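1. Using only what follows, build the 3D model:
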Amino acid sequence: MGSWRDQILREFTPQVARLTLVADPDGLLLEEGVLEGIRERGFELIPFEDHVAFRYAYESKFRSRWDRGEETDLVVVLRSPSSDLDALPYDLLQAGRKLSFSLSDLFPNLSYPVVAALDRADLDALFDAQLRHAPGQLGDNATKDFILRHVFDIAPELIKEPQGLLRVLLRRHYRGQRIPAILDERLIQMLRQNGRFEDWPLEAIIPDGQAFFAFLQERWPVFLDQFAAQMLGEKCKVREVEAHYALSTPHLPFDHPDVRIYLDNLFFEGLLQPVPHKQSQMLAKTWVAYGIEVSSEENRRRRMEGLLDALEKTIPTVEVRHGEWLQFAYRWAELVALELEPDTILPEGYRARLQALRSRIDSALTDWVMKRYGSLINLPPTPPVMLHHIPRFLARSLGDDRRSKIAFLLVDGLALDQWIVLREVLSEQDSSLRFRENAVFAWIPTITSVSRQAAFAGKPPIFFPASIHTTDKEPALWTQFWVDQGLNANEVAYAKGLGEGDLDKVSELISRPKLRVVGLVIDKVDQILHGMALGAAGMHNQVRLWTKQGFLRDLLGILHTKGFQAYLASDHGNVEAQGVGRPAEGAVADVRGERVRVYSDYRLRAQIKERFPQSLEWPPIGLPEDYLALIAPYRTAFVREGETIVGHGGISVEELIVPFVQIERQNR
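-> Prediction:
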């Protein structure tokens, strides 16, 4: 029968009807692979969510073309049951054919509420398991058990030893695997029933990767004491640790093969930190060496070597889902941050490997973006995948609790590797801060007026063509988004130009009694970026120095004191690039950036490309039809030949994949 997607895609034959109306209550058409399949068949898709925004896109992009006699295949998706299709505007109902898809049709024998909680990426494994095992009609718990076993490879009844549970949790949290809360609850229930993990903090470490790695970090020194004592032939003496997670036995089986296989990567990628030990010289000659603090130079060398080895083997291919690039970007950012630390002296062999790796990554990302980027725009906002998903995600986090408040901090121009630097300094300044780290895709071209504006508007740039060359409309777009979500205008605030000495202004702003949502633009990093003459290393140094001045720490302190949930993101990153010459187009380019030029005429863009044949003519994906970007080739810039700059606008991991972090404060 093929995949579950085949059952949907077979309904989309080009030129059958120029308009197709789809009832899609479970968001199946918004799954990445389905979106790509629909686009490959020549269809264009618009979700029917905001009536005004939909009508603008429908009239300007499709109705006008039909009136000119052009043929297109348009799909309008309504996230409601099929009965709601009749509520669509009359002109759509007259012109379109109707379709309906739901999870209950694909998985008729499984509990609908349980299946509906799954990430759509997990439906492949579930559909295959359904075909292979042909389960009869299953209730809620039986469906949960079936999914745990066949989708996530977790058989709770077989987890009887610590290494078994650690193996399951390491596989899950290292890969950032998302498992619905109802399945976590079922797993915890079954583990508690067998009585073998009564003293484990299961409710914390099973659903929460951060809590799990903190748990491992806490137990690692205890394991080292036992390991050292065994080597010395002494009776095991275990140090007392200030434990956040009480555990009756101090020993975790880090040396078990199923656990040990993960440990080196956990330390290399910064998920665990090396610790000092009185027997460090002896332990440094064993397999636990990567978890021992010896010297900053040696620890850095080990991490760089380990990250280089891992990254060279795991560059994502053109066929992968977006999540693999987001995870890869964090590992790459850790390596870049190590490379650019102030006192790092790289051996020549490392430099050659890094340069070759950069070239491979740039090529792989460009290929992937050309094939799959367009499918990201309409993905569901939980979790957010692109910047314009963030406001809708925040709206869901805000919920119906009138006491909840959210602050969205957008650090203009902050690359993911610079976030690593910023995070390190913040942790040193305030040990109570906790970071729930994710990443999202910026908009292409990766410039402020496109990407930052989308982050505050909560919609693609095609919906704000009049302001796409400026950011002046951001406050109105931000407020309008939240008014559309049911808030009053006086419950929403926005401020920009922050970064130095603005705390009184922010404190006054967030003290408004009715305020529930605030958007804050911190543009200090962008100012550093546009004045940077010392390359990527200079950027890291300046970001570190600015963070040490304490503005961000103090801002977070004010927000947390006032009861705000704080989320931090960036609109685009930046990259060091070499000049290849300036296009001689005079004043006819709408945007004359260093990494991108934007034109409103196809012929003019084509003329400039002739001079720079390696440059990329970016299609207006999610952009106004006359917003035509020409992107500079890999890590090059449209500046004087041979000149080195730090810029943005192009397609690289550093520019395109940006941090999205919830910053919490742990109660002491």
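
2. When you work out contacts or count neighbours from here on, use the C-alpha atoms and nothing else.
-> Fine.

3. Wait, residue 641 touches residue 579, no?
-> Yes - under the criterion of CA atoms under 8 Å, residue 641 makes contact with residue 579 at 4.4 Å.

4. could you show me where the helices are in the stretch 301-450 of the chain, in order?
-> 322-339, 348-372, 390-398, 416-429, 448-457 (DSSP state H, counting those that start in this stretch).

5. Mean neighbour count, the ones you listed: which tops it?
-> Each of those was scored by mean neighbour count; the highest is helix 448-457, a mean of 27, by mean count of other CA atoms under 10 Å.

6. tell me which strands and helices that helix is in contact with?
-> Here helix 448-457 touches helix 390-398, helix 474-484, going by 3 or more CA pairs under 8 Å, 6 or more residues apart in numbering; DSSP states H and E.

7. if you count what's nearby, which of residue 641 and residue 579 comes out ahead?
-> Comparing residue 641 with residue 579 by other CA atoms under 10 Å, the one with more neighbours is residue 579, at 19 against 13.

8. ok, now which ones touch the more buried one?
-> Shown in contact with residue 579 (CA atoms under 8 Å, 6 or more residues apart in numbering): 636, 637, 638, 639, 640, 641, 642, 643, 644, 645.

9. Take those and keep only those in helices.
-> Mapping the contacts of residue 579 onto helices (DSSP state H) picks out no residues; all lie outside.

10. Just among those residues, which is most surrounded?
-> Among those, residue 637 has the most neighbours (other CA under 10 Å), with 31 neighbours.

11. ok, so what distance separates that residue from residue 576?
-> According to CA to CA, to the nearest Å, residue 637 stands 9 Å off from residue 576.

12. Can you check which residues contact both of these two?
-> Listed contacts common to residue 637 and residue 576 are 645, 647; contacts here mean CA under 8 Å, 6+ apart.

13. Quick check: closest non-adjacent residue to the spatially most central residue of the chain.
-> Central residue of the chain (CA atoms, centre = their mean): residue 439, 2.4 Å from the mean position. If the residues on either side of it in the chain are set aside, residue 439 comes closest to residue 659, at 4.5 Å by CA to CA, 6 or more residues apart in numbering.

14. The one you found - that's part of a strand, no?
-> Yes - counting by DSSP: H, G, I helix; E, B strand; the rest coil, residue 659 is found in a strand.

15. Can you add distance to residue 276 and give the helices of the stretch 301-450 of the chain back as JSON lines?
-> Output for the helices of the stretch 301-450 of the chain, formatted as JSON lines (distance: least, CA to CA, whole Å):
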{"stretch": "helix 322-339", "distance to residue 276": "20"}
{"stretch": "helix 348-372", "distance to residue 276": "27"}
{"stretch": "helix 390-398", "distance to residue 276": "40"}
{"stretch": "helix 416-429", "distance to residue 276": "17"}
{"stretch": "helix 448-457", "distance to residue 276": "43"}
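
16. One more, please, to line up against the first structure:
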Amino acid sequence: MTKKKILWVDDEIDSLKPHILFLQQRGFEVLTASSGDDALVKVRKETLDLILLDEMMPGKDGLTTLEEIKEINPHLPVVMVTKSEEESLMEEAIGQKIDDYLTKPVNPSQVLMVAKRHLDTKKIISESQIKRYMTEINRFNQKLFGALEPQDWLEAGRILAAWDLEMDESPDEGLEQTHLGTRKEWNTEFTKYLDRHYLKWLHSDHRPVLSPDVLRKYMIPPLRAGQNVLLIVVDCMRLDQWMTIESLLAEFYNIQRESYFSLLPSATPFARNALFSGLFPDQIHQMYPDNYGGDDEGSLNRNEDRLLADFVAREKVKLTSNVRYEKVFDNTEGEVLAKRAADFYQSQLVAFVFNFLDIMAHGRSNNVILKEIAGSEAAFRSLMKSWFIHSPLFSILKSFADRKFTVIVTSDHGSVLCSRGTMAHGRRDTSTNLRYKYGDNLNVDTRHALLVKNPAEFRLPRFNLATTYIIAKEDYYFVYPNKYNEYIRQFQNSFQHGGISLEEMVVPIAVLTPR
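-> The predicted structure follows:
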């Protein structure tokens, strides 16, 4: 292993031989220079990892030398060693981008500590990261041998999302591969768990929070207490994606983050309608027969404002004003809405739906450039964060932070990165989604997908006597036998939703109260 190379610059370098020997014994290679000019020669000649630079030297002083070092190699870490902690001097040094400083007299342990901090931090963090990861993952793996509760799977989703973000900050290729294996294993076990328990959830009053329960739990109580509520639904936002932007809002809000389970299919026509109405899809179909009447899936959510208003009325909440509802499809519409934010300040219940993430996830499959930019889950999170920072949504949230609103941010479902195709068999008029389908007499390999022959059992609409649903498991997506290669080529490694996975079904919900 190559030793890290340190250059120590001091006009009294001979007096520092014990310190230099101490560093050498700890595995560092130490070069020396007794003047600024001598140091600059070595900076040009040698490949260095760190410089310890005396601030007070005859001739070319430390600050002048620092400036010239940064011109030669702006990324080389420099630690200033000074006799003075005078504020103006330190401000000037910091302005010239020193990475750290030590105050004379220095002892060998101080020097070693600062060297390790700048040269071994990545190694130390990596070793600590691996240890913490294995401890947390093994702790949950032990639960897989026992009787798991729904809350355990919400926690599993949180663990995976939290480690996604940590690995974004400190990537380690080996650990990332281990994490992918963990995700796959946990999704397999989650699918088995749902096979055993999902129907019980649907027909029990003691179920975990599902899509129809969300607003009843989080929105109705503050409304009953007379508070103003802003409901933000970001279509297709995963837990890890919310956690990526959550810290940006911490300056403006106190944030209470939880999560809930999306209904199946974990897709907008079912999960979001259930979210707004407080009803299961079969109840929606019964009460609003026209809601599922269109062939275009986008049209299946055209009544959200009515569903929300009717839900509030059924809960017997008397609002001081009508429900205000807006749906935003693109940035231009969002900017117009942000400029009109003040128009909503006097309303007790305001609901905004943002479709950007869903559009971006779908667009990624058809756009080569977008697929290159967001080629992985980490890249997609980064792109989402960049969008949010410059988005009308962020502007709206900041503007409402100055108002007395309880803000609820959630989604209807997440998405999963699909890697495996599985054959779906059905007629031409079968719905087109790649993670779920409904139509007449559908069939599929039940190792790869859930086959729903009795929609009523799953609280889903039945459109005729032959209506069936198929819902993909883990990271599978549906392909047709006659277009197998075409679908594999286009949709492998694409983000899809509607199926059974932790990424799709564990949905964030955050309650924000202004600071």
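
17. would you list the helices and strands packed on helix 448-457 of structure 1 in a markdown table and tack on distance to residue 353 of structure 1?
-> Converted to a markdown table, those look like this (distance: least, CA to CA, whole Å):
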| stretch | distance to residue 353 of structure 1 |
| --- | --- |
| helix 390-398 | 36 |
| helix 474-484 | 42 |
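
18. quick one: which of those is nearest residue 265 of structure 1?
-> Nearest to residue 265 of structure 1, of all those, is helix 390-398, at 29.9 Å by CA to CA.

19. Report all helices and strands that that closest one contacts.
-> Judged by 3+ CA pairs under 8 Å, 6+ apart, helix 390-398 of structure 1 is in contact with strand 405-411, helix 448-457.

20. got CSV for these, with distance to residue 103 of structure 1 too?
-> Output for those, formatted as CSV (distance: least, CA to CA, whole Å):
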stretch, distance to residue 103 of structure 1
strand 405-411, 33
helix 448-457, 31
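
21. Which of the ones you listed sits closest to residue 261 of structure 1?
-> Closest approach to residue 261 of structure 1 among these (CA to CA): strand 405-411, 36.8 Å.

22. And the closest one against structure 2, how far off on average?
-> Its aligned residues in structure 2 lie a mean 0.8 Å from strand 405-411 of structure 1 after superposition (mean CA distance after the TM-score superposition for structure 1).

23. how much does that strand deviate in direction from helix 390-398?
-> Here the directions of strand 405-411 of structure 1 and helix 390-398 differ by 150 degrees (axes from the mean of the first three to the mean of the last three CA atoms, to 10 degrees).

24. so strand 405-411 of structure 1 matches what in structure 2?
-> Mapped onto structure 2 using TM-score structural alignment, strand 405-411 of structure 1 spans residues 228-234.

25. Now do the matching stretch: everything it contacts.
-> 219, 222-223, 347-357, 404-412.

26. What's the PyMOL syntax to select whichever of the residues you listed are buried?
-> In PyMOL, a selection of the buried entries from those looks like this (16 or more other CA atoms under 10 Å):
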select buried, resi 219+223+347+348+349+350+351+352+353+354+355+356+357+405+406+407+408+409+410+411+412
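
27. Please report the distance of the corresponding residue of structure 2 for residue 662 of structure 1 from residue 8 of structure 2.
-> Matched across to structure 2, residue 662 of structure 1 falls on residue 511, judged by TM-score structural alignment. Distance, residue 511 of structure 2 to residue 8 of structure 2, using CA to CA: 53 Å.

28. Compare these two (neighbour count), which wins?
-> Remark: of residue 511 of structure 2 and residue 8, residue 8 carries more neighbours, 23 against 19, as counted by other CA under 10 Å.

29. if I pick the more buried one, what's in contact with it?
-> For residue 8 of structure 2, the contact set (CA under 8 Å, 6+ apart) comprises 30, 31, 32, 33, 51, 52, 53.

30. By neighbours, which of those wins?
-> Going by other CA under 10 Å, residue 53 tops those with 29 neighbours.

31. corresponding residue for that one in structure 1?
-> Using TM-score structural alignment, residue 53 of structure 2 lacks an equivalent in structure 1.

32. same for the strand or helix carrying residue 53 of structure 2, what does it pack against?
-> For residue 53 of structure 2, the host element (DSSP states H and E) is strand 50-54. When contacts are defined as 3+ CA pairs under 8 Å, 6+ apart, strand 50-54 of structure 2 sits against strand 5-9, helix 62-72, strand 78-82, helix 108-119.

33. Mind putting these into TSV with distance to residue 184 of structure 2?
-> Supplementary listing: those in TSV, determined by distance: least, CA to CA, whole Å:
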stretch	distance to residue 184 of structure 2
strand 5-9	42
helix 62-72	46
strand 78-82	44
helix 108-119	35
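
34. hang on, the earlier thing: right, and the helices and strands packed on helix 390-398 of structure 1 - which one's nearest residue 257 of structure 1?
-> strand 405-411 (42.1 Å).

35. So which residues of the stretch 451-600 of structure 1 form strands?
-> 492-498, 517-522, 564-569, 575-579, 591-592, 596-599 (DSSP state E, counting those that start in this stretch).

36. Please convert the ones you listed to CSV, extending it with distance to residue 622 of structure 1.
-> Putting these into CSV (distance: least, CA to CA, whole Å) gives the following:
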stretch, distance to residue 622 of structure 1
strand 492-498, 25
strand 517-522, 23
strand 564-569, 21
strand 575-579, 24
strand 591-592, 18
strand 596-599, 15
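
37. Relative to residue 279 of structure 1, which of those is closest?
-> With CA to CA as the measure, strand 564-569 is the member of these nearest residue 279 of structure 1 (40.4 Å).

38. what span of structure 2 lines up against the closest one?
-> Going by TM-score structural alignment, strand 564-569 of structure 1 lines up with residues 405-410 of structure 2.

39. Now that stretch on structure 1. Mean distance?
-> Counting by mean CA distance after the TM-score superposition for structure 1, stretch 405-410 of structure 2 comes out at 0.7 Å.
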